[in-house]
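J.: sequence plus the predicted model coming up.
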Amino acid sequence: MVKVLFVCLGNICRSPMAEAVFRSQVNEAGLADRIEVDSAGTGDWHIGKPPHEGTRQILKQYGIDDAGMFARQVSKNDFQDFQYIIAMDDMNVKDLAQWFPEDRKVEVKKMLDFVPKHAGGNVPDPYYTGNFQEVYEMIDEGCQRLLQVIREEQGLN
C-alpha cells in the first residue's frame, strides 16, 4: 500500500482539500486498493474539527466527498508510515523539520513542486486569502501530476 500525507498549517483548508481531491482522483483511477490518503496540520489549533466551510463548499461544487474528515496534527510516526509527504508551503516544510526523526524514510516535497508553471511556489492559505477557487485549481493540478509520479515510481497501472 502506497501512503500519501498532505500537510498544511491547521489541517482545515488546504491539506484536507488535497486529501479529498487526491482520494477522488485515486478512486477514479481504480487505485483505491493501492493508495491510501490522509492529511494533517503542523499546528494543533483545529484538532478534531471538520474542514473549513470554504473547503467544504468548493469540494461540494466539484462533487468531491469530504465525509469523515477531521483535523489532526502531524506525528513522528507519519515519517515512518507514509512514502509521500506533501506540504503546501515553505513554512510547512520548515515546521515539519521539528518532527523529522533521524531515521525517516521519506522526503518532504511541496505540492507545487509537481506543477511546472508554479514549481517551487507555495499554495496560498485560503484561511487568510479567502480564495478557495484558486487554491482548488492549484491542488487539483498538483494532485493529478502527483498521481502520475506515484504511478511511475511505484509501477501502478
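T.: Received it, and whenever you're ready, just let me know what you need. Residues are numbered from 1 along each chain as shown.

J.: make it CA atoms for all contacts and neighbour counts henceforth
T.: Will do.

J.: isn't Lys49 right up against Gly41?
T.: No. Using CA atoms under 8 Å, Lys49 makes no contact with Gly41, being 11.6 Å away.

J.: same drill for these two, tell me which one is more crowded.
T.: The neighbour count for Lys49 versus Gly41, taken as other CA atoms under 10 Å, is higher for Gly41 (28 against 14).

J.: put this next to the previous one:
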Amino acid sequence: MAASSGKSVLFVCLGNICRSPIAEAVFRKMATDSGVVDKWRIDSAATSTYEIGNPPDHRGQACMKKHGVSMRHVARQVTKDDFMSFDYILCMDESNLRDLNKKASSVKNSKAKIELLGSYDPEKQLIIQDPYYGSDKDFETVYEQCARCCKAFLEQHS
C-alpha cells in the first residue's frame, strides 16, 4: 500500500470498534485530501481480544457517514510485528498506553513511538474517552477530537 520510504501510523483503543477505527478513517481521509495517502501506511488495532473480527460500532459508522468519512475496518489485536513495522502507535487513553508500553517491552526490535493521540490536540484534551457505553453525542465528541488530533499529527509529520 505505502511506498518503502513512507511513514506509518497505527491507531489503538481497547476494542478497535469505536475510537481507533474512527481515528484511522479520519486520518486516511485527511491524508487522501492532502494528496499524501500513498506515503502512509494507516491501520488500527485493539489492546484486547474482545471484538476481533467485528466491524466498527454502528453509532461510529453513522457519525462518520454524517461527516462524509468512509470507514471499512475489521477489528484486530495489536501484534508484536506492529511494534517493529509502524513508526507511530497512537492510542486513546492511559490504559491503552500502559498496555502498549508493556507489550512493546517484550519486543526486541520495537521501533514504534507510542503516544497518546490526544497529545496532538490543540485544545489539550489529552484523553479520548471510550464512547461505547455512551450516546451518539459521545461518538461525535470522539470524531471531533480525532479530527483535531489527526490534523495536527499529519501537519507535524508530513
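T.: Good, I have the coordinates. Since this is a predicted model, take the numbers as computed values, not measurements.

J.: common neighbours of Lys49 and Gly41 of structure 1, please.
T.: With contacts taken as CA atoms under 8 Å, 6 or more residues apart in numbering, Lys49 of structure 1 and Gly41 have Ala71 as neighbours in common.

J.: now the strands for structure 1?
T.: Ranges of strands in structure 1, per DSSP state E, are 2-8, 35-41, 84-87, 108-110.

J.: how about those in TSV, adding distance to Ala18 of structure 1?
T.: Listed next are the strands of structure 1 as TSV, based on distance: least, CA to CA, whole Å:
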stretch	distance to Ala18 of structure 1
strand 2-8	7
strand 35-41	8
strand 84-87	9
strand 108-110	12
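
J.: tilt between the lengthiest helix in structure 2 and strand 7-13?
T.: Identified as the longest helix of structure 2 according to DSSP state H is helix 136-157. With axes from the mean of the first three to the mean of the last three CA atoms, to 10 degrees defining the directions, helix 136-157 of structure 2 sits at 160 degrees from strand 7-13.

J.: quick one on the thing from earlier: of the strands of structure 1, which is nearest Asp65 of structure 1?
T.: Among the strands of structure 1, the nearest to Asp65 of structure 1 by CA to CA is strand 35-41 (13.3 Å).

J.: how much space between the residue lying farthest from the centre of structure 2 and Ser44 of structure 2?
T.: For structure 2, the largest distance from the centre (CA atoms, centre = their mean) belongs to Lys108, which lies 23.4 Å off. Noted for Lys108 of structure 2: a distance of 22 Å to Ser44 of structure 2, by CA to CA, to the nearest Å.

J.: leaving out sequence neighbours, find the closest residue to Pro124 of structure 1.
T.: Val135 (6.7 Å; CA to CA, 6 or more residues apart in numbering).

J.: how many neighbours does the one you found have?
T.: A total of 21 residues lie near Val135 of structure 1 under the criterion other CA under 10 Å.

J.: give the aligned equivalent of it in structure 2.
T.: Using TM-score structural alignment, the partner of Val135 of structure 1 in structure 2 is Val142.

J.: equivalent analysis for Leu146 of structure 1, please.
T.: In structure 2, the residue paired with Leu146 of structure 1 is Phe153, using TM-score structural alignment.

J.: pretty sure that match contacts Tyr120?
T.: Yes. Phe153 of structure 2 lies in contact with Tyr120 (CA under 8 Å); the separation is 6.1 Å.

J.: between these two, tell me which one has more neighbours.
T.: Using other CA under 10 Å as the criterion, Phe153 of structure 2 and Tyr120 rank with Tyr120 on top: 22 against 18.
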